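S.K.: here are the coordinates; sequence isn't available:
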């Protein structure tokens, strides 16, 4: 995956233009005929279809109306809005410190989300992290991104964000690979404290925590961790960027992947047993 925001935006514009061109052709319209029907110059139509000029929301609605494809309007508008905002550079955000590197994970986003679906393969989700675990992880990112050392402030921002767990009406469905239990950030004591925190959270009624054991037959493998906020946004992170997916069709695909991964997870007593086993290994 190319994580250059500018090149990714360009590719996304071209992909959107190609979809609009297909709609026009499926409607049996030439470029000039379509331009006449929508009251614009045919060269602008060409620029939009070739990805050199971005359409507006109005353009999308008119395009779908003229082509008899009104049912595709919501998805195309979501695609348009994601073109230039899908990639949020960590390095650009981190110029003001790690407290600004949040991507989609803002307090406002959390407050407006009713159902969180979270899959992580090698890290404990931020909503469940202890301050010590969080600080150890953020210390690495300070060095990696070359930002100012504001770990204490960044931890405070993230701990404040965790208050959403206590809000009425919030539902958190989390899936962890067993590897996430075994990936250390900081000392053995820090990891043990983090695993103890997981055991505490499992008793909350609004939290469902499943763990996918190692060496288990499974129907799906997640290539990256991802968060689904209600049915409106999917967020995932690379070492250099936060990716936000807003296209309804893509969000649906992530939801399907989440359900496939859930089928390999264990819950309740079995999940607790996996955590306790790792704690025993740490103690040993």
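M.R.: It's in. What you see is a predicted model, and the numbers here were worked out from it, not measured in a lab. Residues are numbered from 1 along each chain as shown.
S.K.: going forward, measure contacts between C-alpha atoms and count neighbours the same way
M.R.: OK.
S.K.: quick one: end-to-end distance for stretch 241-249.
M.R.: Start and end residues of stretch 241-249 are separated by 22 Å (Cα to Cα, to the nearest Å).
S.K.: biggest helix in the protein by residues?
M.R.: Secondary structure assigned by DSSP state H gives helix 5-26 as the longest helix of the chain.
S.K.: next one: the residue nearest to residue 12 when sequence neighbours are not counted from residue 278, what distance?
M.R.: Distances taken as Cα to Cα, 6 or more residues apart in numbering place residue 83 nearest to residue 12, at 5.6 Å, with adjacent residues excluded. Separation of residue 83 from residue 278 (Cα to Cα): 42 Å.
S.K.: neighbour count: these two, which is higher?
M.R.: residue 83 (23 against 17; other Cα atoms under 10 Å).
S.K.: is it true that the more buried one touches residue 5?
M.R.: No: look at residue 83 against residue 5 with Cα atoms under 8 Å: they stay out of range, at 9.5 Å.
S.K.: which residues of the stretch 1-150 of the chain fall in strands?
M.R.: Remark: strands assigned in the stretch 1-150 of the chain by DSSP state E, counting those that start in this stretch are 87-89, 115-120.
S.K.: what helices or strands is the longest one leaning on?
M.R.: Yep, that's strand 115-120 we're talking about. strand 171-177, strand 226-229 (3 or more Cα pairs under 8 Å, 6 or more residues apart in numbering; DSSP states H and E).
S.K.: with the first one instead?
M.R.: Contact analysis of strand 87-89 by 3+ Cα pairs under 8 Å, 6+ apart lists helix 5-26, strand 241-245 as its packing neighbours.
S.K.: for the ones you listed, which one sits closest to residue 78?
M.R.: strand 241-245 (9.2 Å; Cα to Cα).
S.K.: alongside the first one, take a look at this:
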């Protein structure tokens, strides 16, 4: 342990058993870069071997806490003379990489962090479903993972997804199960909505319809027999169009002039529409109370 490194350990009040461990036996501070504007102190450490994960975390925590007392931030990178490590330590550092920096992005982290890894020469092979091996991750995220591991003392590794048939099948089954849940919930909501509409509908009139009323009723579309158009097929304006779906958002606004604007959104799971209805006043708006989520 060099004098400068020992002084730093005293400042950080590192536990004695860690200071005296083999991990810090040939420890040195190679250089320190002080970024005055951002108030970041960037340490470059040299160790004989990659640190045990608990010692790394303790060093990281104490360094951050000590320098934050003076309004500064401390970060560090590690260079190791020997990069050999156990599978257990490799897995621990792999998961650590997703806790900070660019690897912490939600999409990348949620798909990759819990996967198993192993080394094959200068390659880090990640056991995963074939569906996560996309150009987006290969181009934008896996290089960041490699650079993050270098900061922990690893050599430069090429990160690759090793396709696992078992994980690919498992992901497909999970997707299907989740999709079935969504469809089941949508069907249940649709059934409840139909029951509510039926309860709110006025009773049929007993009196015979006049000739005028008969002609008027004939002019209206018979929704029970109308051809239903999937939303995804609607490309242009239509004079008369029938589609069915789920109302999943609803908002009603009253303007300063008293007019009422009803905004609502519908989906049939092929596509979604935003719809509007203007009404003269709140009294007229009551006719459309049946439109609910």
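M.R.: Perfect, I can see it now. No experiment lies behind these values; they were computed from the predicted model shown.
S.K.: overlay the chains and give the TM-score.
M.R.: Here the superposed chains carry a TM-score of 0.22, computed using TM-score structural alignment, normalised by the length of the first structure; 104 aligned residues with a Cα RMSD of 6.2 Å.
S.K.: and residue 176 of the first structure, which of the strands of the stretch 1-150 of the first structure is closest to it?
M.R.: Comparing the strands of the stretch 1-150 of the first structure by Cα to Cα, strand 115-120 comes nearest, at 5.1 Å.
S.K.: buried set for that closest one?
M.R.: Along strand 115-120 of the first structure, these residues count as buried under the neighbour rule (16 or more other Cα atoms under 10 Å): 115, 116, 117, 118, 119, 120.
S.K.: rewinding a little: with distance to residue 282 of the first structure added, can I get the strands of the stretch 1-150 of the first structure in JSON lines?
M.R.: Formatted as JSON lines, these follow (distance: least, Cα to Cα, whole Å):
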{"stretch": "strand 87-89", "distance to residue 282 of the first structure": "36"}
{"stretch": "strand 115-120", "distance to residue 282 of the first structure": "21"}
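S.K.: between those, which one is nearest to residue 36 of the first structure?
M.R.: Using Cα to Cα, these put strand 87-89 closest to residue 36 of the first structure, at 35.4 Å.
S.K.: related to what we said a few turns ago, so which of the buried residues of strand 115-120 of the first structure comes closest to residue 283 of the first structure?
M.R.: Closest to residue 283 of the first structure, out of all of these and judged by Cα to Cα, is residue 120, at 24.4 Å.
S.K.: surely the closest one meets residue 177?
M.R.: Yes: assessed by Cα under 8 Å, residue 120 of the first structure is found in contact with residue 177 at 6.6 Å.
S.K.: follow-up on the earlier one: of the strands of the stretch 1-150 of the first structure, which approaches residue 182 of the first structure most closely?
M.R.: With Cα to Cα as the criterion, residue 182 of the first structure lies closest to strand 115-120 of the strands of the stretch 1-150 of the first structure, at 12.6 Å.
S.K.: sorry, back to before: wait, which of the strands of the stretch 1-150 of the first structure is closest to residue 37 of the first structure?
M.R.: That would be strand 87-89 among these, by Cα to Cα, at 34.7 Å.
S.K.: about what we covered before: in a markdown table: the helices and strands packed on strand 115-120 of the first structure, plus mean neighbour count and distance to residue 136 of the first structure.
M.R.: Converted to a markdown table, those look like this (neighbours: other Cα atoms under 10 Å; distance: least, Cα to Cα, whole Å):
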| stretch | mean neighbour count | distance to residue 136 of the first structure |
| --- | --- | --- |
| strand 171-177 | 22 | 20 |
| strand 226-229 | 23 | 21 |
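S.K.: just put those strands in CSV and tack on distance to residue 138 of the first structure.
M.R.: Formatted as CSV, those follow (distance: least, Cα to Cα, whole Å):
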stretch, distance to residue 138 of the first structure
strand 171-177, 20
strand 226-229, 19
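S.K.: quick one, which of these gets closest to residue 26 of the first structure.
M.R.: Per Cα to Cα, nearest to residue 26 of the first structure of those: strand 226-229, 33.4 Å.
S.K.: who does the closest one touch, helix- and strand-wise?
M.R.: strand 115-120, strand 233-237, helix 248-262.
S.K.: among the helices and strands packed on strand 87-89 of the first structure, which is the most enclosed?
M.R.: strand 241-245 (a mean of 22; mean count of other Cα atoms under 10 Å).
S.K.: and the angle from that strand to strand 233-237?
M.R.: Per axes from the mean of the first three to the mean of the last three Cα atoms, to 10 degrees, the angle that strand 241-245 of the first structure makes with strand 233-237 is 160 degrees.
S.K.: strand 241-245 of the first structure vs helix 5-26, what angle?
M.R.: Going by the same axes, to 10 degrees, strand 241-245 of the first structure makes 20 degrees with helix 5-26.
S.K.: packing partners of strand 241-245 of the first structure?
M.R.: Counting by 3+ Cα pairs under 8 Å, 6+ apart, strand 241-245 of the first structure packs on strand 87-89, strand 233-237.
S.K.: deepest in the core, which of those is it.
M.R.: It is strand 87-89: most buried of those by mean count of other Cα under 10 Å, with a mean of 21.
S.K.: identify whichever of the helices and strands packed on strand 115-120 of the first structure lies nearest to residue 74 of the first structure.
M.R.: Nearest to residue 74 of the first structure, of those and by Cα to Cα, is strand 226-229 at 18.1 Å.
S.K.: contacting residues around the closest one?
M.R.: Outside of strand 226-229 of the first structure, the residues within contact range by Cα atoms under 8 Å, 6 or more residues apart in numbering are 113-120, 234-237, 251, 254-255.
S.K.: now do 7 Å
M.R.: If you take Cα atoms under 7 Å, 6 or more residues apart in numbering as the criterion, strand 226-229 of the first structure is touched by 113, 115, 116, 117, 118, 119, 120, 234, 235, 236.
S.K.: export those residues to JSON lines and tack on distance to residue 268 of the first structure?
M.R.: Shown next, in JSON lines, are the contacts of strand 226-229 of the first structure (distance: Cα to Cα, whole Å):
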{"residue": "113", "distance to residue 268 of the first structure": "25"}
{"residue": "115", "distance to residue 268 of the first structure": "20"}
{"residue": "116", "distance to residue 268 of the first structure": "19"}
{"residue": "117", "distance to residue 268 of the first structure": "18"}
{"residue": "118", "distance to residue 268 of the first structure": "17"}
{"residue": "119", "distance to residue 268 of the first structure": "17"}
{"residue": "120", "distance to residue 268 of the first structure": "18"}
{"residue": "234", "distance to residue 268 of the first structure": "27"}
{"residue": "235", "distance to residue 268 of the first structure": "27"}
{"residue": "236", "distance to residue 268 of the first structure": "27"}
